[in-house]
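1. Take a look and give me a structure for this.
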Amino acid sequence: MATPRRTSRLNSLLREVLSEVISREVKNPQLDGKLITVTSVDISRDLRHAKVFVSVIGDDADKDIVMKTLEQASGFISVQAAQKVVMHHFPALVFHLDESVDKQMHIHQLLKSVNDEKDSRQSLQNGSEQDDTDKS
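-> Below you'll find the model as predicted:
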């Protein structure tokens, strides 16, 4: 069993290496033009399995294609990453879609629309107050 400190270091290292492998070494037309980010890696305590969380910018169809393509290429990705990270056994990779970026963007859009509405109401209110002062 790995110590929490070691698993944390391995998670960071694997995130960097997997990001590089996916962006530079996976040659698949299904991934061309897709913005894919490895957001985090969660390796098991026995170092045999790793959950790889990826963010994909695009619509649901793009996300489905990317996730299926990464699953199909997981063997190749593992071999390439294992050449860069020295481990007794390289963990089996399981890809998961990280939707936190989408949620953050949605929250940002909601906040922006609330602020825009607040600004428009305030400008309307200021305009009506100006009209009231002009009448006096």
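2. okay, CA-based contacts and neighbour counts for the rest of this
-> OK.
3. does residue 95 sit in a helix, a strand or a coil?
-> strand (DSSP: H, G, I helix; E, B strand; the rest coil).
4. Next, the second sequence, to be compared with the first:
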Amino acid sequence: MPRDHSRTLRIADQIQRELAELIRTDVKDPRIGMLTLTGVEVSQDYAHAKVYYTMLGGENDHFLAQNGLEHASGFLRGHLFHRLKLRVIPQLHFIYDESIERGVHLSNLIDEAVSQEGTVKGVDDLP
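-> Presented below is the predicted three-dimensional model:
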């Protein structure tokens, strides 16, 4: 079983690399701006792939990019078929990855808490 799991991970990594290249060079949809693919998860039967992406911009930009990616999914699958040596090319499901935004938000909260603690203690109270 571990061998099959490692093959799934290798296929997911290869799909991520190929999709990043295809989106950068071949997709001409203006709704899809500068985005970064953060990960790909492939199901055990290779029928479906969750493609996680992130991008700068507001909620409206994320919505437009999601629609553009869903519209281009057939085009991307066709090109993946020619680039990958797989019998089954998975259906692509694009999911916006909010983990980076959550990380920045938590980091800001921590910085704010530390700065408030420093003003409450005072400089003389620090060890």
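5. TM-score for the pair, please.
-> Once superposed, chain against chain, the TM-score is 0.85 (TM-score structural alignment, normalised by the length of the second structure); 124 aligned residues with a C-alpha RMSD of 2.2 Å.
6. most centrally placed residue in the first structure?
-> residue 55 (2.6 Å; C-alpha atoms, centre = their mean).
7. Can you list the buried residues in the host helix or strand of it?
-> Using DSSP states H and E, the element containing residue 55 of the first structure is strand 49-57. In terms of neighbour count (16 or more other C-alpha atoms under 10 Å), strand 49-57 of the first structure has its buried residues at 49-56.
8. now do stretch 122-136 of the first structure
-> Under 16+ other C-alpha under 10 Å, stretch 122-136 of the first structure has no buried positions.
9. contacting residues for the residue nearest to the centre of the first structure?
-> 36-39, 97-101 (C-alpha atoms under 8 Å, 6 or more residues apart in numbering).
10. same thing but at 7 Å, please
-> When contacts are counted by C-alpha atoms under 7 Å, 6 or more residues apart in numbering, residue 55 of the first structure touches 36-39, 97-99, 101.
11. same thing with residue 99 of the first structure?
-> Counting by C-alpha under 7 Å, 6+ apart, the residues that residue 99 of the first structure touches are residue 55.
12. What separation do you get for it and residue 109 of the first structure?
-> 15 Å (C-alpha to C-alpha, to the nearest Å).
13. so which strand or helix has the residue located most distally from the centre of the second structure?
-> In the second structure, residue 124 marks the outermost C-alpha relative to the chain mean, sitting 46.0 Å out by C-alpha atoms, centre = their mean. For residue 124 of the second structure, there is no enclosing helix or strand under DSSP H and E.
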